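Enquirer: Sequence isn't available, so here's the structure alone:
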């Protein structure tokens, strides 16, 4: 299950970098904000995945 989530996160990070590059080229704040939000959602998804993985492994071992 980790591999599809990692692939999705890499795609989100690549998309956020693309948005930020467009924001820099066009001098638009909204694209920079969108890129930042996409990057933070990718980071949040990884945090939730590792927290749930830790919780589920603890529950299944007891």
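Expert: It's in. All figures in this text were calculated on a predicted structure; none of them were measured in a lab.
Enquirer: contacts, neighbours, all on C-alpha from now
Expert: OK.
Enquirer: Nearest to the spatial middle of the protein, which residue is it?
Expert: residue 42 (0.8 Å; Cα atoms, centre = their mean).
Enquirer: next, the one to line up against it:
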């Protein structure tokens, strides 16, 4: 950040020097060059701000992809979904409970 700030300050100072010389010599080309240099400084700041936000987004999404939250509460729906029910609607958990718990761990 500090390096980019120094580069932007140097570009703005150079642009002001070019514009001052353009006024002294009454040359349009130097004024145009000063405007282009100042535009480059503004574009550099804009790109820095956009990339800073994007890198923050990538860091956050990458952290979520690497370490998702696999707590027991998040796998609770899996144990309920895989339990077979009998004809009267009650869950049969005797023979399904052991294999399901062993695969969840």
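Expert: Yes, it's here. These figures come from a predicted structure and were not determined experimentally.
Enquirer: one step back: residues contacting the residue nearest to the centre of structure 1?
Expert: Residue 42 of structure 1 is in contact with 9, 12, 13, counting by Cα atoms under 8 Å, 6 or more residues apart in numbering.
Enquirer: Looking at those residues, spot the one nearest residue 49 of structure 1.
Expert: Distance from residue 49 of structure 1 was checked for each of these by Cα to Cα. The minimum falls on residue 9, at 11.2 Å.
Enquirer: starting at the chain centroid, how far to the helix or strand where the residue nearest to the centre of structure 1 lies?
Expert: Assessed by DSSP states H and E, residue 42 of structure 1 sits inside helix 29-61. Computed by Cα atoms, centre = their mean, to the nearest Å, the separation of helix 29-61 of structure 1 from the middle of its chain amounts to 6 Å.
Enquirer: helix, strand or coil for residue 5 of structure 1?
Expert: On the three-state scheme (DSSP: H, G, I helix; E, B strand; the rest coil), residue 5 of structure 1 is labelled helix.
Enquirer: Let me know the distance separating it from residue 46 of structure 1.
Expert: Residue 5 of structure 1 is 8 Å from residue 46 of structure 1, where distance means Cα to Cα, to the nearest Å.
Enquirer: ditto for residue 26 of structure 1
Expert: Using Cα to Cα, one gets 30 Å for the distance from residue 26 of structure 1 to residue 46 of structure 1.
Enquirer: Mind checking which of these two has more residues around it?
Expert: Neighbours per residue (other Cα atoms under 10 Å) separate residue 26 of structure 1 from residue 46, with residue 46 holding more: 16 against 10.
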